[in-house]
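A.B. asks: based on what follows, work out the 3D shape:
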Amino acid sequence: MSRPFAIAGRAIGPDQPPYVIAEMSGNHNGDIDRALALIEAAAEAGADAVKLQTYTADTITIDHDGPGFVIQGGLWEGRRLYELYEEAHTPWDWHPRLFERAAKLGITAFSSPFDPTAVKFLDELGAPAFKVASFELVDTPLIACMAQTGKPLIMSTGLASPEDIAEAVGAARFAGAQDLVLLHCTSGYPTPASQMHLRTMADLGTRYGTLVGLSDHSMGTAVSVAAVALGACVIEKHFTLARADGGPDSAFSLEPDELARLVRDCRDAWEALGGVHYEEVEAEKASREHRRSLYVVADVAAGEVLTEAHVRSIRPGHGLAPKHLYDVLGKPAARDLKRGEPLAWEMVG
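C.D. replies: Predicted structure coming up:
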C-alpha cells in the first residue's frame, strides 16, 4: 500500500480521519458570488477540501455537433458537449479569488485540470494536489504532466478497466508521483447504491499499492459512510447550495446540511472502527453491574443444602459468575442466607 502523505499539512491515510472533498463542479451556475458562498458552505460543513474543475470548453472539447458531440441519455440528454462545458466551467480568472477565500476560511482548495495549460496554471497558483477525473484516467500524458509537479494525485476510476487503472498508475509513478489515492467510482449521475460495488475499493489498494477512497455519485450519505467502514481514506462528494436552484450537477449533489452530516457521519464511522479490542472501555463501566450473577432468591438456614429454589442466575452482577451454579448447588449454606443477597464463596460450606 502507498505510504500515508499530507495535502496542505493534513495527513491522509488509514490511521487518519477520512479526508472529505466537497466537489463544487459547475454548481456555481456562472456566478462568482455563488462560488464563494459554496466555499464558505463547505468550510462551515467541516469538509477538508473544496475542489474546482479547471477547463474551458475549448480545452476539453471542440465546438461541434456531429456524432458523439451531443449527449445521448442520462442527466444531460440532448446537450452539446461544448455548450454544457461553456455553462459548467469555472472561469480561470475566478481561481485566485476562490483559492484566497478558501485559505482565509481554513479549507484547502485544489482542482481537476483537464489539459496541460490548466496543470501549469494551477501549479503556479499553488494548488497542493491534483485530481484526475474518471473520464481523464485514460489520458496518460495528462496524468504524467500532473505527476511531474511532484504533487499528490487523487485519481477516480469510473468506467476504468483494471488495465486502464494499471496504465494510469504506471504513468503517474514513471513521471515521479509518490503520493497516490485511487477513488473507486461508478460514473452514473446519479448511481443507485446497488451499483456501487464498494468491495472493489479494497481490491484497488491490493492490486495497485495505493491508498483508496470513494468518489460518490449516489444520492444521500449512506454509501460514503459504508466506504469509510471499508477503509476509505478519501471521500469526494458533489455539493450545492440548493438542488432547487438547478445547475449541471445539482440533481445528485448534497445541500450544505447534508454535507455537514456526511462529514460528521464519516468521521464517526472512522472513529468507530478503532482496533481489535476486548478490554472493557470507559463507556461500559457502569454497565458491568447489570450482567447476570448468582443470587440467593429464598431465605436459607445455616446448614441447609442449596437447591435451585434457593439460588438463581439473575441480574444484577454482584454475585458469583453463573458458571459456578452447579459448583454451589448441593452444598450447605455456611450461615443464614437472606433473599436478595449476592452469593459469595464464603456463604457456601
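A.B. asks: going by C-alpha atoms from here, please, whenever you check contacts or count neighbours.
C.D. replies: Will do.
A.B. asks: list the buried residues in the lengthiest helix in the chain.
C.D. replies: The residue-count maximum for a helix in the chain (DSSP state H) belongs to helix 256-273. By neighbour count with 16 or more other C-alpha atoms under 10 Å, helix 256-273 contains the buried residues 256, 259-271.
A.B. asks: continuing past that helix, what's the next helix or strand?
C.D. replies: strand 293-296 (DSSP states H and E).
A.B. asks: tell me, how many residues neighbour Gly150?
C.D. replies: 16 (other C-alpha atoms under 10 Å).
A.B. asks: quick one: residues contacting it.
C.D. replies: Gly176, Ala177, Gln178 (C-alpha atoms under 8 Å, 6 or more residues apart in numbering).
A.B. asks: looking at it, the first one is touching Ala147, isn't it?
C.D. replies: Yes - proximity of Gly176 to Ala147 meets the contact threshold set by C-alpha atoms under 8 Å, at 5.8 Å.
A.B. asks: looking at the two, which is more packed in?
C.D. replies: Ala147 (25 against 17).
A.B. asks: ok, the more buried one touching Gly170?
C.D. replies: No - look at Ala147 against Gly170 with C-alpha under 8 Å: they stay out of range, at 10.8 Å.
A.B. asks: once you drop chain neighbours, what's closest to Met1?
C.D. replies: Spatial nearest neighbour of Met1, excluding adjacent residues (C-alpha to C-alpha, 6 or more residues apart in numbering): Gly209 at 4.0 Å.
A.B. asks: kindly apply the preceding question to Asp265 instead.
C.D. replies: Val225 (6.4 Å).
A.B. asks: compare with the first, here's sequence two:
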Amino acid sequence: MQSRRIKIRNREIGEGCPCYIIAEMSANHAGDFHRAVEIIHAAKEAGADCIKIQTYTPDTMTINCDKKYFHINGGTWKGENLYGLYQKANTPWEWHGRLKEEAEKAGIDFFSTPFDKSAVDFLEELGVEFYKIASFEIVDIPLIKYIASKRKPIIMSTGMATLGEIEEAVEIIKAQGNSDFCLLKCSSAYPAVPEQMNLKTITHLKDTFNVPVGLSDHSMGSVSAIMAVAWEQALLKNIFV
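C.D. replies: As a prediction, the model looks like this:
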C-alpha cells in the first residue's frame, strides 16, 4: 500500500509529521539576482523549510507571437503578451547554481519546477534532489513520465485538474517505479479567494490516492494555510468542526 509519508532529504513529510513549508520565489526577484538571494534568506528567517524556483525560458514555454491568442485578456497579467511575460518572469538558468549554493549556506532546501525535458536535464546536472510538477503541467504526461523516471521525490499540484487527470498522472509516476510523491490541493486563481478554495478536498485527495496531500496557496495572507493545517490536525485527532 502507498505510504502517507515521503522523505525529502532528511525530512519525512506526511501524516503525523511537522508541516513542511515551501516558499515560492517565482518571479518575485524581478530580474535582480541580489534580490533573489535576499528572498532565500528572508524565507529562511520566516521559518520556511524550502525555497522553490521555476526553470524555463520564454522559448520553452511559448512562441514569440503578437496575435490576440498570445495575449492575456484578464486577471493579474491583463494585456501582457505571453512571450514578453515569460521573458520578464523567468529565473535565468545561469543563476540556478548560485542560488542553490546560497540556499545550502542558509540551511534551507532548494528545488524547482521544470516545464520541459531540457529543464529536467539541466536540474539533474545541478544535482537537484526533488521536483515540483505545476498544476498546468499535470496533463503533460510525457514530462511527468520523464521526471518520475529520475526516481526522485515529486510534489505535484492539482489545480484545474479533474479527478481522472490526477489519476492518470499518479499512475504514470507509479509506472516508472516511483512511489515517493505527494499531491497539493491547489486553486489556480491569482490571487485565490479563501472562500472558494474548498480545503476539504485535501481529505478527499488523501483518501482517494492514499498519499501525503498539502496545499498550494495563492491566496492573500495566511488564513488559508493555517486553516488547511488546522483541518488536518482536527482529522488526525478525530475532532470535527
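A.B. asks: can you list which of the contacts of Gly150 of the first structure carry over to the second structure?
C.D. replies: When you map those onto the second structure and apply both residues aligned by TM-score structural alignment, their matches' C-alpha atoms under 8 Å, the shared contacts are Gly176, Ala177.
A.B. asks: restricted to strands, list the contacts of Gly150 of the first structure.
C.D. replies: Assignment to strands by DSSP state E places none of the contacts of Gly150 of the first structure there.
A.B. asks: re earlier: the residue nearest to Met1 of the first structure and Asp93 of the first structure: what is the separation?
C.D. replies: Per C-alpha to C-alpha, to the nearest Å, Gly209 of the first structure is found 37 Å from Asp93 of the first structure.
A.B. asks: residue with max distance from the center of the second structure?
C.D. replies: Lys67 (30.0 Å; C-alpha atoms, centre = their mean).
A.B. asks: any idea how far Ala46 of the second structure is from His96 of the second structure?
C.D. replies: 22 Å.
A.B. asks: so for these two, which sits in the more crowded spot?
C.D. replies: When His96 of the second structure and Ala46 are compared for neighbours, His96 comes out ahead with 20 against 9, by other C-alpha under 10 Å.
A.B. asks: now the helix or strand in which the more buried one is found: buried residues?
C.D. replies: Here His96 of the second structure sits within helix 93-106, counting by DSSP H and E. By neighbour count on 16+ other C-alpha under 10 Å, the buried set for helix 93-106 of the second structure is His96, Leu99, Lys100, Glu102, Ala103, Ala106.
A.B. asks: before we move on, what about stretch 174-186 of the first structure?
C.D. replies: For stretch 174-186 of the first structure, by 16+ other C-alpha under 10 Å, it's Ala175, Gly176, Ala177, Gln178, Asp179, Leu180, Val181, Leu182, Leu183, His184, Cys185, Thr186.
A.B. asks: what's the answer for stretch 149-169 of the second structure, then?
C.D. replies: For stretch 149-169 of the second structure, by 16+ other C-alpha under 10 Å, it's 149-161, 166, 169.
A.B. asks: in the second structure, which spans are helices?
C.D. replies: Counting by DSSP H, the helices of the second structure are 33-45, 58-61, 82-89, 93-106, 117-126, 141-148, 163-175, 201-209, 223-236.
A.B. asks: how about those helices in a markdown table, adding distance to Tyr20 of the second structure?
C.D. replies: Converted to a markdown table, those look like this (distance: least, C-alpha to C-alpha, whole Å):
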| stretch | distance to Tyr20 of the second structure |
| --- | --- |
| helix 33-45 | 13 |
| helix 58-61 | 29 |
| helix 82-89 | 26 |
| helix 93-106 | 16 |
| helix 117-126 | 22 |
| helix 141-148 | 21 |
| helix 163-175 | 21 |
| helix 201-209 | 15 |
| helix 223-236 | 11 |
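A.B. asks: out of those, indicate the one that is most buried.
C.D. replies: helix 141-148 (a mean of 20; mean count of other C-alpha atoms under 10 Å).
A.B. asks: tell me roughly how far it lies from the first structure on average.
C.D. replies: Once the two are superposed, helix 141-148 of the second structure sits an average of 0.6 Å from its aligned residues in the first structure (mean C-alpha distance after the TM-score superposition for the first structure).
A.B. asks: so what's the gap between that helix and the chain middle?
C.D. replies: A distance of 15 Å separates the centroid of the chain from that of helix 141-148 of the second structure, by C-alpha atoms, centre = their mean, to the nearest Å.
A.B. asks: ok, Tyr19 of the first structure to Val296 of the first structure distance?
C.D. replies: 56 Å.
A.B. asks: wait, what's in contact with the nearest residue to Arg173 of the first structure once chain neighbours are set aside?
C.D. replies: Using C-alpha to C-alpha, 6+ apart and skipping residues adjacent in sequence, the residue nearest Arg173 of the first structure is Ala147, 7.5 Å away. Residues in contact with Ala147 of the first structure, defined by C-alpha under 8 Å, 6+ apart, are Leu153, Ala172, Arg173, Ala175, Gly176, Ala177.
A.B. asks: let's see that with 6 Å instead.
C.D. replies: By C-alpha atoms under 6 Å, 6 or more residues apart in numbering, Ala147 of the first structure lies in contact with Ala172, Ala175, Gly176, Ala177.
A.B. asks: what does Asn64 of the second structure give?
C.D. replies: Per C-alpha under 6 Å, 6+ apart, neighbours of Asn64 of the second structure: Tyr83.
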